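> predicted model follows, preceded by the sequence.
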Amino acid sequence: MKPQIRITVLAAALALAGVAHAQEVLKIGFSGPLSGGAALYGKNVLSGMQMAAAEINAKPLEIGGKRYKLEIVALDDKYNPSETGINVQRLVQQHKTAAVLVPHSGGIFAVQAFNEKSKVLLLAYTSLPQATERGNTLTVRIPPDFTGYIAPFTKAMMTLHGKNVALAAADHDYAKAWAAAFKPAWEAAGGKVVAENPMSYNKATDFYSGVSRVLQSKPDVLFIGGASEPTALVAKQARELGFKGGFIIIDQAKIDEMAKVVGGLGALEGSVGVMPVTGDDRPEPAAFTARYRKLNPGKDPSSEISLNYSAVHATVAAMKLAGTVTDAVAIRAKMDQAFRTLPPALNPNDIEGLDSKGGTVANTIIGVVEKGKIKGQFLRALNAGK
C-alpha cells in the first residue's frame, strides 16, 4: 500500500472511531419565571437543575449504548401559563426534549392539555395534588402533596396565637388551591376565617392597602404565601401596620429567604412554614448545603434547588434504566425505580419513590419560628398524631 493511501485509510479509521465515541446532546427543558416578581423562585429551580447537570456531565454518561452530554434548555414564561404552553411546544419541536420541568401549577395544567399527545414527560414542580390526580400518564409531581401540611400548620398556629385567621395569600392558581383546602380544615378545627383578600404578589410590591384591609378584622393569624420575596414584603408590611400574630406561610415561600428580606427571623416570630434545607441537620441535607455553598459562595440552597436537583438526577437515571432518551412513556415507567435507587447524596430530601398517581413520597420537615430560631418537626409524625 502506498504511503499516501495508508495515511488516507488511517485518517478514515480515526474519523470513524471519533464518530463512534462522539457525544450526543441530551436535552431536558425548563419553562418557568426568570423575570418578574417570581424570578428568584424560577432561578432557584433552574439552579438545582443546572447543579445536577454539571455533576452528571462530570462523568461519562452512556444510555442505550450511546454517549451523551446533558443540557438544560431554559425558557422564561414570566409565570404566565399561556407562555408556558408556547415554550414547551418549542422545547419539544425545536429542541427535541423528552422531558420538561415546569415549576408552577398554571403552567403545568396548560402543558397537561397536550403533553401526552406530544409524548413529553412533564416534571411538575408543584405540591398541588391535582397535578397528578387528573390521571395524566406522563406527569411526575416532584414535591410531596401540600395537603399534608395543613393539619400541623393549623394546630401550631391555634396553639401559639388563636383561632381567627385572615387569608391574604397570592391570587395565582396554586395559592387559590392552597386557600381552598386550608379554609375548611381551619374551620373544622374550630377556627374562624375573619377576612379573605388574595393579592397579586407577582405584579406588586406595595401591599399596604390589602394587608390593612384584612387587619381590620383583627386576626390572630395571617395566611400568606406566593414567591418568597413578595411574601416577605407582605409579612414586613403587616408588622409595620402593627400585626403581632403569626404567619402561616404556604410552601412556595421559604422562611430563610423571607428572613433576608425582612431583616431576620424576628419579624417572622411565631410563624410556620416548610423547614429550610439549610436548617435540616440530617447528614445528606447538610452535605448538600455544603456542596451548594461551595459552588455558589454567599448563597443558600432552597427546597426548590434541592428537589429539582434530585428530579434531574432521577430523570437521567430513569433514562438509563429504560435505555432511551426519547421514549417518554418508557422513561416515565422507570421514574419510581429511579427515585427509589438514587444514592443518598443525590437525594437530600429523602424522596422514597412515587405513589400510584406519580407524586413523590417523602417524610418532609416543617419549621416553626420560635425565639429567633427555626425548629423542625417531621411531618409524618405530626400527621400521625393529628
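Right, received. Where do you want to start? What you see is a predicted model; the values in this text were computed from it and never measured. Residues are numbered from 1 along each chain as shown.
> please make it C-alpha for all contacts and neighbour counts, starting now.
Fine.
> residue 27 belongs to a strand?
Yes. If the criterion is DSSP: H, G, I helix; E, B strand; the rest coil, then residue 27 is within a strand.
> check contacts around it.
Contacts for residue 27 (C-alpha atoms under 8 Å, 6 or more residues apart in numbering) come out as 70-73, 95-99.
> give the contact list for residue 191.
By C-alpha under 8 Å, 6+ apart, the contact list for residue 191 reads 158, 163-165.
> give me the nearest residue to residue 292, chain neighbours excluded.
Distance criterion C-alpha to C-alpha, 6 or more residues apart in numbering; nearest residue to residue 292, sequence neighbours excluded, is residue 301 at 6.5 Å.
> who are the neighbours in contact with the one you found?
44, 277-278, 289, 292-293.
> how about the contacts of residue 191 in TSV, adding secondary structure?
What follows is the contacts of residue 191, written out as TSV (three-state DSSP):
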residue	secondary structure
158	helix
163	coil
164	strand
165	strand
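> try it against this one:
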Amino acid sequence: MKKKNRFLLSCVTAGLLALAACSGESTTQSSGTQEPAPAEEVEAPETEAGEEVLNIGYTGPLSGPAAFYGENTVAGVRMAADEINEAGGFEVAGTTYKLNLVTLDDMYLPNEAGTNARRLVQEHKTPVVFVPHSGGVFATQVFNEQDNFMIAAYTSEPDILTQGNELTLRIPPSYDQYPEPFVTYQQERFGKRLALLPTATQYGKDWTEELVPVWEEHGGEVVYNGEVDFGKDTDFFPIVTNALNQDPDVIFVGGPSEPTALLMKAARDLGFEGGFMVMDQAKFEEMDSVVSLEEIEGAIGMLPIRDSDASGAENFISLFESEYGRVPTAESAFNYQALFVIVEAMKLAGTVEDPHAIMEQMDAGVKALPEDKFVWHLTGVVNNGFDWIASIAAIEDGQIVHIE
C-alpha cells in the first residue's frame, strides 16, 4: 500500500502536461543551490547470522514533473531487490548478501544526479548506481571510474557508450536500431513524404538526426520540419494543420505518451489517413485513455511489455500489477531484469565490490539468468550495452502486431 500511495502522489504532482519531461533525456541544469536530496526511507532487509547487506544506489526523478517516469524506473529495481531478498539473498564467495535499495531524488537534473551518485558511493558504499536519464549519466561519467563504481544507465542515448567509460552499462536498446525498420515499414505501407513533429527536447532532436538520413537514403523526402514543446503547447491543431498542408504520407511523433496520443488524435480529426512513426519515449500501452488502437492504425513504435512472449513476462506482469496496481512499462521491466543480471555477474565475478570484475562477467551473467527472469529477450552484452531482440510493434487492423 505504501508503494501505491507514493505512486499516486507522484501522478497528482506531475499532471498530464508536466509529463513532457519524462523522456529520461533531460539536459536541464539546476542552479546548484538546492539542499542535498534526502534518501528515501527504505527498511533494510532482515538478515540472519553471517548475512550481509549490500546497498544498491538509484538517483532519478522522484518528485516534480518527471516523477511518473522516475517511479516507473525505480519500481522495477525495487521489485527485483525484494524478490531476491525474499528468496534468501544470493551468495558470493561464501557470503550471503541481501539487497538494500537506497534512492535519491535528482529532480531530473544532471548535476543533481552527479552529486547524488557521489553521495551514494561515499555514504552508502554502493558498487552500482542506477541512473535513468542521459544527462545524469553524462554528469556521473565524469568521475565514476575514478570513484570506482558502475553506472547502470537507463537511457537509449547511444552516445553514453562512446565516452570510453568502462564502468557504464546501458540497459535499454539504443534508439539507433529503430530508424531502419521504422522507415522500411512506413514507406512500404504509406509512402515517402514525411512530416516531423517530435518533442522539442534534445532527445527529440537527436532522434530526428538519426531518422532523417535513413528516410532520405530510402528515397523519401521531408516535407515539414517542426517540433512540439509538450511542456507549453496544449492546442496541437495549429501545428498539425501546418504539417498536413504539406500532404505528408507519414508523421514522426514522440514525447510523453498521453500528449503524443493527443497530437496523433488531432491529426486524425483533421483528416490524416497516413502512418505514424512513434519514438521510443511514447508507449502504446499508455495511450489507451486518449486514443483507441483503431485511431492510430498504421503507427509503428515499441511493443508493450504486456505483449511480450518471453518466458518470465507473464509472471512479472502479474506480480507488478498486484504490487503497484498498474500495467508495467519497459522502464520497469528492463530495470527489473537488469538487477537480476547484475547479481548473476557478481556471483560469477566472486565479488560485490569490484565493478571492473563485475562488468567483465556481465555477458556471462545474462547467459546465467534463470528463464523465469527473462521479461524480454536478452541475448548478451555487446560493447557494454545489453543486446535485446528489437521490441518493435505496429498497429494493424486495430491490433498490436510484433514486427520481427
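Okay, I see it. Everything numeric here is computed off the predicted structure, so don't read it as measured data.
> fetch the TM-score of the aligned pair.
For this chain pair, the superposition-based TM-score is 0.85 by TM-score structural alignment, normalised by the length of the first structure; 358 aligned residues with a C-alpha RMSD of 2.4 Å.
> how much space between the corresponding residue of the second structure for the residue nearest to residue 292 of the first structure and residue 149 of the second structure?
Residue pairing (TM-score structural alignment): residue 301 of the first structure is matched to residue 328 of the second structure. According to C-alpha to C-alpha, to the nearest Å, residue 328 of the second structure stands 29 Å off from residue 149 of the second structure.
> and what of residue 66 of the second structure?
On the measure of C-alpha to C-alpha, residue 66 of the second structure and residue 149 of the second structure end up 25 Å apart.
> so residue 155 of the second structure touches residue 132, yeah?
Yes. Counting by C-alpha atoms under 8 Å, residue 132 is a contact partner of residue 155 of the second structure at 6.0 Å.
> more neighbours: which of the two?
Using other C-alpha atoms under 10 Å, the more surrounded residue of residue 155 of the second structure and residue 132 is residue 132, with 31 against 25.
> and the more buried one? What does it align with in the first structure?
Using TM-score structural alignment, the partner of residue 132 of the second structure in the first structure is residue 103.
> and the closest residue to its match other than its chain neighbours, what does it touch?
The shortest distance from residue 103 of the first structure to any non-neighbouring residue, by C-alpha to C-alpha, 6+ apart, is to residue 125 (4.4 Å). Shown in contact with residue 125 of the first structure (C-alpha under 8 Å, 6+ apart): 101-105, 141-143, 308.
> and if you look at residue 123 of the first structure?
99-102, 139-142, 311.
> just give the nearest non-adjacent residue to the equivalent of it over in the second structure, would you?
Using TM-score structural alignment, the partner of residue 123 of the first structure in the second structure is residue 152. In this structure, residue 152 of the second structure finds its nearest non-sequential neighbour in residue 130, 4.5 Å apart by C-alpha to C-alpha, 6+ apart.
> ok, back up a step: format the contacts of residue 27 of the first structure as CSV; extra columns: secondary structure.
Output for the contacts of residue 27 of the first structure, formatted as CSV (three-state DSSP):
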residue, secondary structure
70, strand
71, strand
72, strand
73, strand
95, helix
96, coil
97, coil
98, coil
99, strand
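> out of the contacts of residue 123 of the first structure, which are inside strands?
99-102, 139-141 (DSSP state E).
> residue 12 of the first structure: which of these is nearest?
Closest approach between these and residue 12 of the first structure, by C-alpha to C-alpha: residue 99, at 36.4 Å.
> got the contact list for residue 74 of the second structure?
By C-alpha under 8 Å, 6+ apart, residue 74 of the second structure lies in contact with 58, 332, 335.
> that one -> the first structure?
Aligned by TM-score structural alignment, residue 74 of the second structure pairs with residue 46 of the first structure.
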